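A.B. asks: next come a sequence and a model predicted from it.
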Amino acid sequence: MTRPLGIILAGGRATRMGGGDKGLRSLGSARILDHVIARLEPQCAALALNANGDPARFAEFGLPVLPDSIGGYQGPLVGVLAGLDWAAQRGADTIVTAAADTPFLPLDLVARLTACAAPNGLCIAASPDETGTLRRHPTFGLWPVALRDDLRAALADGLRKVSLWADRHGAGTARFSNDQGDPFFNINRPEDIDTALRQMADPDAAP
C-alpha cells in the first residue's frame, strides 16, 4: 500500500504558550518540530506543514507550507482540508495528520491508523486518559482525499468539531497504549517543556 502524505498541523495561535510557533521552541538539543519531523517523516511519502502567516520562518525545514484556505484560525479540520487539497494536486489518495507540538508521536502511527481504518479510509487515533477512558486525538488521523469536497461543504456549513465529522463518516479508531509514556503528549504551556524533557530522559515515565 502506498504511504500517505504527511501533514504537520501548525496552524494554531499557541495562546497558552504566549503566542508564536510552539514547534520552533527548543526541546533538548533540537526544536519541538524537529522531533515531530524525525518521527513522522519515515512513515510518509512526503511531508508538508499546515501553518498561517509568513512561511519564510519555516524555510530551513525545506517543507511545503500550506496555509488554511478558511481564515480566522478555525481549528484543525481547516488544516486537514488544506492537506487534502495539496494531496489531490499530487495525485495522492490519503494523508496522515499530526500536531506540531507532539514530540513523542507513535513511530507506528501510519501503520496502526491504516490497519484500523474504516472502509472509506478514515481513522482517528485514541489512547486511554488517566482514568483509563479511551480518548480520541482528533489531530492524529488518516484522511481519504475522496472526502475532501464533503469536508469543504461541512466547513462551509459551520462545522468545526473533528469528532462530529469523523463520526458522520464512520471513522475507525486506532488505539495506542500509554505504557511507555503518553505518545500524544502535547506541549501547550511553557512548563510542558520541562515535562517533555523528563520524558525524554526517562521514556518509561508517564508525563
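C.D. replies: Cool, got the structure.
A.B. asks: C-alpha from now on. contacts and neighbour counts both.
C.D. replies: Noted.
A.B. asks: and the longest strand for this structure?
C.D. replies: Assignment by DSSP state E gives strand 134-144 as the longest strand of the chain.
A.B. asks: give me the contacts around that one.
C.D. replies: Residues from elsewhere that reach strand 134-144 (Cα atoms under 8 Å, 6 or more residues apart in numbering): 9, 76, 80, 84, 93-99, 110, 113-114, 117, 120-129, 162-163, 173, 184.
A.B. asks: what of stretch 30-42?
C.D. replies: Identification of contacts with stretch 30-42 by Cα under 8 Å, 6+ apart yields 6, 22-26, 47, 100-107.
A.B. asks: can you tell me which of those are buried?
C.D. replies: The neighbour-count test (16 or more other Cα atoms under 10 Å) applied to the contacts of stretch 30-42 identifies 6, 22-25, 47, 100-106 as buried.
A.B. asks: so which of those residues belong to strands?
C.D. replies: Counting by DSSP E, those contribute 6, 47 to strands.
A.B. asks: structure two is appended below for comparative analysis:
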Amino acid sequence: MSKVPGVILAGGRATRMGGGDKCLRRVAGRRLIEHVIDRLGPQVAGLALNANGDPARFAEFGLPVLADGVADHPGPLAGVLAGLDWAAAQGAKAIVTAAADTPFLPRDLAGRLMAAAGPSGLALAASPDEGGRVQRHPTFGLWPVGLRDDLRAALEGGVRKIVLWTDAHGAGTALFDSQPFDPFFNINTPEDVEAAEALGAA
C-alpha cells in the first residue's frame, strides 16, 4: 500500500495537565505537536489535526483542523471518524493516526501498521510493558475509510472504547520494541514532561 494521510489526535481535554492544549506544551524546547509532526509527517501523504474549539490557535502549523463530528467529547474514536470523513473527501483509502502527546513515536509507524493490517484493513500499535505483557496503543492505528459508516453507527450507539470496536473488526497488531524506552510514552502530567525531557537528552 502506498502512503495514506495521517491524523494527529489532539481532541482530549488534558484534565491531568490542568486543561488546555496539552500538545502545545514544550518538551526539549519544542512543542509536543512539533515533535509529532516531524516524526509522522514523512511517513504519510499529508497531515491533519483533530482538535475541538477555535482552530485558529493551530494556524501556524498549516494543517487542516478537524473537529469531532459527534457531540459531547466521546473520545478518540470521534477523532478517528473525523479523520476518516476528511480522508474520504480526498479519495483516500485509509488513515494512520497518532496521539498528539507522544514525542517519541516510531518513525516507521505507518509502514509497520500497514504490514500488520487484519482482513478488515485495521491495525493497532502495541509494545511490551515492563513485565513483558503486550499493551496496545489504540490511538496509533491504521483505519480503512470503508469502515467509517460502521464507526459512526457505533459511536451513535454509545461505543467509546476503541478496542471494543477494533476487536469486533479483527484488527491486526503491529508490535514495537519498548527498549531502551517505550516509543509510545505519552505526556499526561507535569511529571511526564520532566521524564520526557530526560529521555530527549539521553
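C.D. replies: Perfect, I can see it now. Only a predicted model underlies this, so the values are computations on that prediction, with no experimental measurement involved.
A.B. asks: fetch the TM-score of the aligned pair.
C.D. replies: Here the superposed chains carry a TM-score of 0.99, computed using TM-score structural alignment, normalised by the length of the second structure; 202 aligned residues with a Cα RMSD of 0.7 Å.
A.B. asks: after the longest strand of the first structure, next one along is what?
C.D. replies: Towards the C-terminus, the helix or strand next in line after strand 134-144 of the first structure, according to DSSP states H and E, is helix 148-156.
A.B. asks: and that next one against the second structure, how far off on average?
C.D. replies: When the second structure is overlaid, helix 148-156 of the first structure sits 0.5 Å from its aligned residues on average, using mean Cα distance after the TM-score superposition for the first structure.
A.B. asks: run a quick neighbour tally on Thr97 of the first structure.
C.D. replies: Neighbours of Thr97 of the first structure under the rule other Cα atoms under 10 Å: 29.
A.B. asks: which residues touch it?
C.D. replies: Under the criterion of Cα under 8 Å, 6+ apart, the neighbours of Thr97 of the first structure are 6-9, 80, 139-142.
A.B. asks: quick one: the helices in the second structure?
C.D. replies: Taking DSSP state H as the test, the helices found in the second structure are 32-40, 76-89, 109-116, 148-156, 162-168, 190-201.
A.B. asks: show me what counts as buried in the shortest one.
C.D. replies: What that stands for is helix 162-168 of the second structure. Across helix 162-168 of the second structure, burial judged by 16+ other Cα under 10 Å covers 162-163, 165-166.
A.B. asks: before we move on, what about the last one?
C.D. replies: For helix 190-201 of the second structure, a neighbour-count test (16+ other Cα under 10 Å) marks 193, 196 as buried.
A.B. asks: ditto for the first one
C.D. replies: For helix 32-40 of the second structure, a neighbour-count test (16+ other Cα under 10 Å) marks 32-37, 39-40 as buried.
A.B. asks: what's the answer for stretch 37-56 of the second structure, then?
C.D. replies: Within stretch 37-56 of the second structure, the residues scored as buried using 16+ other Cα under 10 Å are 37, 39-41, 43-44, 46-52.
A.B. asks: pick the one among those residues closest to Asp149 of the second structure.
C.D. replies: Sorting the buried residues of stretch 37-56 of the second structure by how near they are to Asp149 of the second structure, with Cα to Cα, puts Asn50 at the top with 18.4 Å.
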